[in-house]
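*Asks:* return a 3D structure for these sequence lines:
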Amino acid sequence: MQSYMTSIAARVCQRRVQSSPLFSSGISLSFWILHTLKFPESHYDQKVRFKECCKCSADQCSPSETPDRLSRYLRVLIYKSHNAFNRRFPLPVGALQSIARSYAEQKELSGQLDSKRHTQSLLGDRIRTIKDPSEKQAVLGEAKALKAEIMSLEEKVAAVEEKLLGLALHLPNDTHPEAPIGPDDAAIIMSTHGPPVMSPSPERDHVTIGRALGLFEFEAAAIVTGSSWYYLLKEAALLENALTNYAISIALKHGFQFVMTPDVVREDVALRCGFQPRDYNSDHPASQTYRIADSSPELVLSGTAEIPLAGMFANKMFPENSLPTKVVGLGRSFRAEAGSRGADTRGLYRVHQFSKVELFVVCEEDSSAQYLEEIRKIQVEIFEGLNFPFRVLDMPTEELGASAYRKYDMEAWMPGRGAWGEISSASNCTDYQARRLHIRYRRRFAPSGQTQAPIPFAHTLNGTAAAIPRLIIALLENGVRLDEKGKPSGLDLPATLRPFWLGTSDIIRWV
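*Replies:* The predicted structure follows:
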């Protein structure tokens, strides 16, 4: 099965390389189809641990115990359907059935094509040995007709592969067996950190603080650009700079390499990373990304540095023993945030542009669970140094998006808002992005029982080291000093930021 799909992938790759200025999209998506066929049993039963989930259940059986292919394939479709439902992922109508039909059609056509090519090869050998001119002419005519049949079949195979691979892009990643099922309120609190939680207090609202201390300018930004845009002034602007360098310094300490990313990416790359360009959950679908008008290929403003960081490794083959690769990127994130309304749009909480420090890891397939925990520990270290209350959540299925197999969120207590607010997330995307971006690595040794080491797809992980506006909210609302009238008079900021601060300030006290 794998060699069969590999040959499909190679043909699609060859065809696409000639026509695409980006990279071969066919390989990764064809292998994604193989991945779909390999992942049913353990995930369907939701009873096994991560490492077991990374293996094909059929690979763990003796030949006599291998499940019937049709039965296993039906279980795949059932799991994929349940998985998409649990994640509330907007699959196109009939997507799974279309994949099943297209896959069967592709196998049948490819079998016919291989048979015709074999016959063509035999005819070629025969032509070279024929001495009789009339017989040779007859066989040449037969070969010419066969060539036309092969060309027709090649066109049909290409068309069905194009359809099949396009459908594959719509499916989300598989889900960790321990992920809670349901909406955001089904999240499990894993740990809490920092000082005691303050009581909700309108006086600590970050917009009120910012206006009193002259830190924000929303009205001018509304005139210049529109709603949900902003200027950071004075200490707020310096705070962004300090937070950025503080987060990067901790990432560097843990072996990450610093990268400055482009803020404009191909829309195709964003799709391959699992970012949907439109809000299909809305009754009136609207763009989730800002597009560059009249660009070809289509370009968009990046929603997170994760996208250009993942794209940086597209089509890369990592040598033996070269993984993990760990990078920390700084970029501007642009969010159209279609459909967002209400209190969450107030002030800096949900804005269209912000600075973001992102952790990104490429690793071997059997170590991604380990690196998810490493990213989580780095995030905890960063936020503990900022001395505000926060908690770590194991996120439920409806919050996983397209790419995450498992995701942790971190929320800070924001007393001015009177609520917990997300400040970070860490996601294990397994090979979801790597298959679409064609990121692979070589193994030194072949697995037991195999004569040749396979070339697997890598696993990718990402985590937010610093989403600047949310951190500013948490620091201001937890660190504001109020006078006897309850008015903001200054800020208590964590001393960990002092080495990264430029200049001095009369309103800041380092604690």
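
*Asks:* use CA for all of it now, contacts and neighbours both
*Replies:* OK.

*Asks:* now the terminal residues of stretch 421-441, how far apart.
*Replies:* 38 Å (C-alpha to C-alpha, to the nearest Å).

*Asks:* for residue 214, which non-adjacent residue is spatially closest?
*Replies:* In this structure, residue 214 finds its nearest non-sequential neighbour in residue 233, 7.0 Å apart by C-alpha to C-alpha, 6 or more residues apart in numbering.

*Asks:* OK, contacts around that neighbour?
*Replies:* 214, 215, 216, 217 (C-alpha atoms under 8 Å, 6 or more residues apart in numbering).

*Asks:* what do you get if the cut-off is 7 Å, keeping everything else the same?
*Replies:* Neighbouring residues of residue 233 by C-alpha atoms under 7 Å, 6 or more residues apart in numbering: 214, 215, 216.

*Asks:* and what of residue 34?
*Replies:* residue 5.

*Asks:* where does it fall, secondary structure wise?
*Replies:* Taking DSSP states H and E as the criterion, residue 34 maps to helix 25-38.

*Asks:* follow-up on the earlier one: are any of the contacts of residue 233 buried, and which?
*Replies:* In the contacts of residue 233, burial by neighbour count holds for 215, 216, counting by 16 or more other C-alpha atoms under 10 Å.

*Asks:* and this one, please, so the two structures can be compared:
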Amino acid sequence: MIDLKVLREDPEIARASQRARGEDPAAIDALLAVDERRRSAISRADNLRAEQKLFGKQVGRARGEEREALLAKGKEISAEVKAAEAEQGEAARAFDAAHRALPNLVDPAAPVGGEDDYTVLEHVGTPREFDFEPLDHLDLGLKLGALDMERGAKVSGSRFYFLTGVGAQLQLALLNMAAAQATAAGFTLMVPPVLVRPEIMAGTGFLGAHEDEIYRLKEDDLFLVGTSEVALAGYHADEIIDLTGGPRRYAGWSTCFRREAGSYGKDTRGIIRVHQFDKIEMFSYCRPEDADAEHQRLLTWEKEMLAKIEVPYRVIDTATGDLGTSAARKFDCEAWVPTQQAYRELTSTSNCTTFQARRLSVRYRDDNGKPQTAATLNGTLATTRWIVAILENHQNADGSVTVPAALRPFLGLDVLQPR
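*Replies:* Just a heads-up that it's a prediction; the model follows:
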């Protein structure tokens, strides 16, 4: 949630953020109005309760007819208190709904615009020139015995698949390499739950505008996560954590599930856009003043992983209209996919400032021992989609694929051979 202090002191910051996202700035004024209603209701209820308490003392001292009259008056005050408390509760619920409906404030440094208005920050590596017609990742995967889309669809429906043989080995090797890098960098490796409670999913900002992307088990009132960010954000919900030694970092290894609602017809070939995949996600808790520096660290770790798979890529600063609800700023690393002649996202790292932690009540103690809201950040370290970039960029004319040197110790193979 947005910091109310900022909202009250300078609402134009929040209105500008809404405009940058392509959202209605009137939502800020609606929230301010319901905030005033809530505070007025609290004040009225408090005053009436105080009056009721004093009146009770008068009744205790009264006798006879005076007492009877005061008791009658007391019933009127009691009814007023009950009505005021009901109004207070209703105003509080309206305020909470309006507050939670607002996305995070965007970072002023983020480029303004829609999906195509990103800024390219850097290019790393040069796309390879092939002296043969390159195959796409699906044709390569079939030749290698690494992918089976047909049986995936038979078993589970469209956009499901089997990773088979070296395909399964390649994914495990990739994720193990990511896990090794994360633990070497001081991250605590986690295998979190992939089913979470509604309050945890809502706390991370994934419900609301993005709810149609999420699989829900209605009978159990649980949600399947689309990223381990959700469970890791909820790990310290309602806690005061120790950040005296610097950021607290976790790396979550999990299977992720996404309905891909609204993407019908897009990337239906292969495993670029699927309903289930595996991922290692970095997640950091830190002091708000350290969040920008931590964001750059997460990006650096992502770039280190991309260097290990030896693919050309670019880094983009995502435009405000393409940020998720929780993100104030987001950097994507997009790898070159030869058969598409395009860059496609492999990693994403977001600075969510205090937005998620405020909703989940994750705090730390400042230098004076006073509880303050923490900041949260996340970043992708490896996913199933990386297999696309590895296969296509490292293929050979005979259909084999040369394994990147850094990945070989984890895979135990130098070359993937066609079956």
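
*Asks:* if we can go back for a sec, just give me how far the helix holding residue 34 of structure 1 sits from the chain centre.
*Replies:* 16 Å (C-alpha atoms, centre = their mean, to the nearest Å).

*Asks:* can you mark which positions in the very next helix or strand once past it are buried?
*Replies:* Tracing the chain past helix 25-38 of structure 1, the next element assigned as helix or strand by DSSP H and E is helix 41-45. Neighbour counts using 16+ other C-alpha under 10 Å place 41, 42, 43, 44 of helix 41-45 of structure 1 among the buried residues.

*Asks:* ok, the residues you listed vs residue 138 of structure 1, which is closest?
*Replies:* If you rank the buried residues of helix 41-45 of structure 1 by distance to residue 138 of structure 1 using C-alpha to C-alpha, residue 41 comes first, at 53.9 Å.

*Asks:* any chance you could map the helices in the stretch 151-300 of structure 2?
*Replies:* Remark: helices assigned in the stretch 151-300 of structure 2 by DSSP state H, counting those that start in this stretch are 166-184, 198-203, 229-234, 291-309.

*Asks:* right, and the ones you listed - which one's nearest residue 72 of structure 2?
*Replies:* Across the helices of the stretch 151-300 of structure 2, closest to residue 72 of structure 2 is helix 198-203 (C-alpha to C-alpha), at 44.4 Å.

*Asks:* and the closest one, what does it pack against?
*Replies:* helix 229-234, helix 355-360 (3 or more C-alpha pairs under 7 Å, 6 or more residues apart in numbering; DSSP states H and E).

*Asks:* in structure 1, what residues pair with that helix?
*Replies:* Aligning helix 198-203 of structure 2 against structure 1 (TM-score structural alignment) gives residues 267-272.

*Asks:* ok, residues contacting the matching stretch?
*Replies:* 298, 299, 300, 307, 311, 433, 436, 437.

*Asks:* post-alignment, it versus structure 2, mean distance?
*Replies:* Superposing on structure 2 places stretch 267-272 of structure 1 at an average distance of 2.5 Å from its equivalents, by mean C-alpha distance after the TM-score superposition for structure 1.

*Asks:* try stretch 146-155 of structure 1
*Replies:* Per the superposition on structure 2, stretch 146-155 of structure 1 and its aligned residues are separated by 1.5 Å on average (mean C-alpha distance after the TM-score superposition for structure 1).

*Asks:* where in structure 2 does that stretch fall?
*Replies:* Using TM-score structural alignment, stretch 146-155 of structure 1 lines up with residues 77-86 of structure 2.

*Asks:* can you pull the contacts of the equivalent of residue 205 of structure 1 over in structure 2?
*Replies:* Alignment note (TM-score structural alignment): residue 205 of structure 1 maps to residue 136 of structure 2. Residues in contact with residue 136 of structure 2 (C-alpha under 7 Å, 6+ apart) are 339, 392.

*Asks:* report back the residue of structure 2 that's furthest from centre.
*Replies:* Distance from the C-alpha centroid of structure 2, by C-alpha atoms, centre = their mean, peaks at residue 64 (66.5 Å).

*Asks:* can you say which helix or strand has residue 148 of structure 1 in it?
*Replies:* Per DSSP H and E: helix 133-168 holds residue 148 of structure 1.

*Asks:* which elements pack onto that helix?
*Replies:* helix 25-38, helix 95-129.
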